[in-house]
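In: Pasting the sequence and the predicted coordinates here, then a few questions.
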Amino acid sequence: MRNYILFFILIACLKSGISYSQDVNVKIGIKDSLQSKILNENRQLVVSLPIDYDVSNDTYPVLFLLDGTENNLIDARLVTYNLRLKIIIVAISNTDRDRDMMPISRPSYQVENPKADNFISFLESELVPYIDKKYRTNSQKTIRGRSLSGLFVMYAFLSKPELFDNYIGNCAGWFADMNTYFNKLADKSFQNNNNFKGKKLFVANSLADPLDPNKEIHQSIVDLSKRIEHELCDRIKYEYMTYENAGHVPYSGFYDGMKFIFEKE
């Protein structure tokens, strides 16, 4: 009970900005930025370090947090706090979310200039090396997305499975008119299934998601799950979790995903 009380006190303090005194403030991270040649723009970051980072010589796993708003970073810190995880969190702010997260444009979700391929190149060639050079990271890297950025996580998993060790997609998947594109992507990617060896994928969707009234997104992951089971077999550790009565992007999906990724074998 005491842990839950402390947990909710921390939520209140972080989300309201309340401090215990005039001289003590809750610091959620360090502002950073990276000039991207690939994207031709400056990308704003907030990096949250483990509490013992400055007094240890340890290296830490990294969580790359898409849709890196202040609230999403606070949620990530609360999840890692509750799971007792020492992890570097890199929150990536959006500039053009539709452009960066979408690999294609379809009637179900129309995007003027989908460039997810550029964004994943930015992650691979610029951001990940930058974080590895500037901070004491270890080899374990996780990417987490929600809703549209959850779709990007699925795209990254299928197009660049070797880039991250762990993939978490909350309210992730695609509409039926995108099936052909993602099926072809899986066809090509699964031909070299050794690229998925040792990877972890966690996907969580709500069965009461108002943005998926016909359960097309849910069905896309059901179909992909069957392919993963038959074509990747035991190469990866995978779980698809659904929540019966939750709305869009239930908070528990993030917690359950991180628990799945970091639970001890």
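Out: Sure, I can see it. Numbers count the residues shown, from 1 in each chain.

In: from here on, contacts and neighbour counts on C-alpha atoms
Out: Noted.

In: In this protein, which helix is the longest?
Out: Of all the segments of type helix in the chain, defined by DSSP state H, the longest one is helix 2-16.

In: packing partners for that one?
Out: helix 70-82 (3 or more Cα pairs under 8 Å, 6 or more residues apart in numbering; DSSP states H and E).

In: List the contacts of residue 15.
Out: 71, 74 (Cα atoms under 8 Å, 6 or more residues apart in numbering).

In: So which residue is smack in the middle of this protein?
Out: residue 144 (0.6 Å; Cα atoms, centre = their mean).

In: Identify the residues contacting that residue.
Out: Neighbours of residue 144 in contact, by Cα under 8 Å, 6+ apart: 63-66, 150, 153, 167-170.

In: now it, nearest residue through space, not along the chain?
Out: Nearest non-adjacent residue to residue 144, counting by Cα to Cα, 6 or more residues apart in numbering: residue 168, 4.6 Å away.

In: The one you found and residue 65, how far apart?
Out: Residue 168 is 10 Å from residue 65, where distance means Cα to Cα, to the nearest Å.

In: Overlap of the contact sets of those two?
Out: 143-145.

In: Residue 244: how many residues sit nearby?
Out: Using other Cα atoms under 10 Å, residue 244 is surrounded by 11 other residues.

In: Check residue 64 too.
Out: Counted with other Cα under 10 Å, residue 64 comes out at 24.

In: State the three-state secondary structure for it.
Out: Secondary structure state of residue 64, per DSSP: H, G, I helix; E, B strand; the rest coil, is strand.

In: With residue 138 instead?
Out: Classified using three-state DSSP, residue 138 is strand.

In: what about versus this one:
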Amino acid sequence: MKKNTLLRLLTLIIIFGIQFNFVLGQNLNEVKDSIYSDILKEQRSIRVFLPETYKPGTGEKYETIYLTDGEWAAGVFPFINNFARNEKFIPHVMLVALPNRYIEKANQRDRDLLPVHVADNTLSGGADKYLSFLKNELIPYINKTYPANGTNALYGHSYGGLFCMYALLTEPQLFESYLATDPSFWWNKDFVIRLASERLETLPPDKLLWIAGIESTYKGMGINRMDSVLKLKAPKSLKWKIGLFPNETHNSVRFKAIYDGLKFSYSGYPGTPPVYHPMNGILLKDKPAMIYIMNQYSDLRYSIDGTDPDDKSPKAGQKFTITGPAQLVLKSFSSSGKFDGVAKGIFELGDVLPSIPMPKKVSAGGLKYSYYEGSWDKLPDFKNLKPVSTGVTDSLFQINKLPSKTNFACLFEGYIEIVSDGYYLFALGSNDGSRLYLGNKLVIDNDGLKKEESMMSFLLPLQKGFYPLRIEYFQKDESFSFSLVYLIPNADNPTNIPAKFQYHK
């Protein structure tokens, strides 16, 4: 009894703890509203935080995160949410803070958040009615009144975290994600832990559960016992994780726990294809080549036979080797499955691209360029165009110093010297379209209008000698960019092709 009293006092610290409001950098539009509940027989205030990008009439809708203990959560959660959004870890979301009801200055949170009545807490036992209020009154009202897309998450701390777990087990269809920070799982002799043991296996698929606590009370709060039940009974489709934080208090853990919980819920956002190089290529028989992963991914896996990777496929890491032929498929897995990203590449078996002897009457120090003006949506046929000017891409040449910043095209021609045999990775980036020919072979086709720079790459087995080189490029608007780099054998980083290896007639 004494132990439970101390634990209950610990969970009540939040009521008397630090209650402050972080307003720096929130950039959220707050709307104070209220709704009368026929279920609870009382008026309930709510605080709705709309994304700063929201504009009425646009039709844009957002996922919604409901915050229990709203008068306190509203002072912390919006700040952390906005920070995570600014770092591009999560999408724009809408927050609905649910302040507790006070009757004659008495907080009714125990009434709303605790599932059953217990003798030592006269208010306890109204969680089912509170859940019914959320399900049948509040969520439909939010979906009708505000730009909600119908996908919801629930956050709670302490007793609120206990309520989150109870909601998952009794009304799992209400929310997609459940975020519980330092939840009071010990309450009523592990009531919710015992309930989890009975119901976890019956949960519908594709739910997310984040539980966070502090190391010093990991056992006392019952998180360790819930961990054991989850490991034993959680269905494979439930994506769950428990995070423990050292040197934190019951209140302070919210900052790190909310941040990590948001990142867990939206891991993989925005779901773009994995970025890797080379993207395609030609491989020699029994001669492996390295694939480089350009970004950080929490769970990136691959296959080389064209099949869709799964959780048993090998992890990619930051680099790995493949042998040809290979139909490479890379897949980044997100917690929710909504932000999985897939990229594919083809690596054919082939032969070394033959070089030629050093051409006659060529000079080192750059390629010949021809500059054209005109408006195109794709690369023009340069044979039918007359250049405005010509020159050499020597040390003084800068593409951003050309006469026009829009509606122009360039043709670069010459030779590249290869000083050693091996695999060479070429990467061509542009905004708008570009093409790369090497040895009269079209290596990279990056044509078309682009909203931003598009980088494409190709791997080739080359031999010592010279190769004809041709690059085509056009630009329509002012947001132009252009780059050509290569990675030579046994090098760690790509570089520009040195001018001493570029030749022109």
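Out: The structure has been received and is ready for your questions. Model, not experiment: these values are computed from the prediction.

In: now what about the TM-score between them?
Out: Once the chains are overlaid, their TM-score stands at 0.80 when taken by TM-score structural alignment, normalised by the length of structure 1; 235 aligned residues with a Cα RMSD of 2.5 Å.

In: What are the buried residues along the longest helix of structure 1?
Out: Across helix 2-16 of structure 1, burial judged by 16 or more other Cα atoms under 10 Å covers 10-11, 14.

In: got JSON lines for those residues, with distance to residue 109 of structure 1 too?
Out: Shown next, in JSON lines, are the buried residues of helix 2-16 of structure 1 (distance: Cα to Cα, whole Å):
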{"residue": "10", "distance to residue 109 of structure 1": "37"}
{"residue": "11", "distance to residue 109 of structure 1": "34"}
{"residue": "14", "distance to residue 109 of structure 1": "34"}
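
In: between those residues, which is nearest residue 245 of structure 1?
Out: residue 11 (23.4 Å; Cα to Cα).

In: Nearest residue to residue 147 of structure 2 in space, please, no chain neighbours.
Out: Nearest to residue 147 of structure 2 is residue 61, by Cα to Cα, 6+ apart, at 4.6 Å.

In: Look up how far residue 237 of structure 1 lies from the residue nearest to residue 144 of structure 1.
Out: Taking Cα to Cα, one finds residue 168 of structure 1 at 12 Å from residue 237 of structure 1.

In: Which residues are in contact with each of those two?
Out: Common neighbours of residue 168 of structure 1 and residue 237 (Cα under 8 Å, 6+ apart) are residue 201.

In: Between those two, which has more neighbouring residues?
Out: Taking neighbours as other Cα under 10 Å, residue 168 of structure 1 and residue 237 compare with residue 168 leading, 29 against 19.

In: can you tell me which residue in structure 2 aligns to that one?
Out: Mapped onto structure 2 by TM-score structural alignment, residue 168 of structure 1 lines up with residue 179.

In: ok, now how distant is that match from residue 82 of structure 2?
Out: For residue 179 of structure 2, the distance to residue 82 of structure 2 - Cα to Cα - is 17 Å.

In: Three-state assignment for residue 137 of structure 2, please.
Out: Going by three-state DSSP: residue 137 of structure 2 is helix.

In: Which residue in structure 1 aligns with it?
Out: Match for residue 137 of structure 2 (TM-score structural alignment): residue 126.

In: any idea what sits nearest its match, other than its immediate chain neighbours?
Out: Among residues not flanking residue 126 of structure 1 along the chain, residue 36 sits closest, at 7.0 Å (Cα to Cα, 6+ apart).

In: Correct me if wrong: the one you found contacts residue 43.
Out: Yes. Shown here, residue 36 of structure 1 and residue 43 form a contact pair, counting by Cα atoms under 8 Å, at 7.0 Å.

In: ok, which stretches of the stretch 201-350 of structure 2 are helices?
Out: Taking DSSP state H, counting those that start in this stretch as the criterion, the stretch 201-350 of structure 2 carries its helices at 223-233, 253-265.

In: Residue 468 of structure 2: which of the ones you listed is closest?
Out: From those, taking Cα to Cα, the stretch that ends up closest is helix 253-265, at 48.5 Å.

In: Count the neighbours of the closest residue to residue 73 of structure 2 other than its chain neighbours for me.
Out: Leaving aside its sequence neighbours, residue 73 of structure 2 sits nearest to residue 67 (Cα to Cα, 6+ apart; 6.4 Å). By other Cα under 10 Å, 25 other residues sit near residue 67 of structure 2.

In: Now do the contacts for whichever residue in structure 1 pairs up with residue 67 of structure 2.
Out: Under the alignment (TM-score structural alignment), residue 67 of structure 2 pairs with residue 65 of structure 1. The contact partners of residue 65 of structure 1, by Cα under 8 Å, 6+ apart, come to 73, 89-92, 143-145.

In: from those, which is closest to residue 122 of structure 1?
Out: residue 92 (11.7 Å).

In: Could you double-check that the closest one sits in contact with residue 70?
Out: No. Taking contacts as Cα under 8 Å, residue 92 of structure 1 lies outside contact range of residue 70: 10.2 Å.

In: who has more neighbours, these two?
Out: Each of residue 92 of structure 1 and residue 70 has its neighbours counted (other Cα under 10 Å); residue 92 has more, 21 against 16.

In: Can you tell me, leaving aside adjacent residues, what's nearest to the residue mapped onto residue 222 of structure 1 from structure 2?
Out: Mapped onto structure 2 by TM-score structural alignment, residue 222 of structure 1 lines up with residue 224. Counting by Cα to Cα, 6+ apart, residue 224 of structure 2 lies nearest to residue 218, which is 6.0 Å off, once chain neighbours are set aside.

In: Tell me the spacing between that neighbour and residue 227 of structure 2.
Out: For residue 218 of structure 2, the distance to residue 227 of structure 2 - Cα to Cα - is 10 Å.

In: follow-up on the earlier one: for the helix or strand where the match of residue 168 of structure 1 lies, give me the average deviation versus structure 1.
Out: Element membership of residue 179 of structure 2, judged by DSSP states H and E, is strand 177-181. By mean Cα distance after the TM-score superposition for structure 1, the fitted strand 177-181 of structure 2 averages 0.4 Å away from its aligned residues in structure 1.

In: Quick one: residues in contact with that strand.
Out: Contacts of strand 177-181 of structure 2 (Cα under 8 Å, 6+ apart): 152-158, 160-162, 164-165, 168, 207-213, 253-254, 257-258, 261, 265.

In: what's stretch 37-55 of structure 1 in contact with?
Out: 28-36, 68, 86-95, 118-119, 121-122.

In: Buried ones among those residues?
Out: So, by 16+ other Cα under 10 Å, the buried ones in these are 28-29, 36, 68, 86-94, 118-119, 122.

In: from those residues, which ones fall inside helices?
Out: 118-119, 122.

In: Would you mind giving the residues you listed as TSV with distance to residue 2 of structure 1 added?
Out: Shown next, in TSV, are those (distance: Cα to Cα, whole Å):
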residue	distance to residue 2 of structure 1
118	46
119	42
122	43
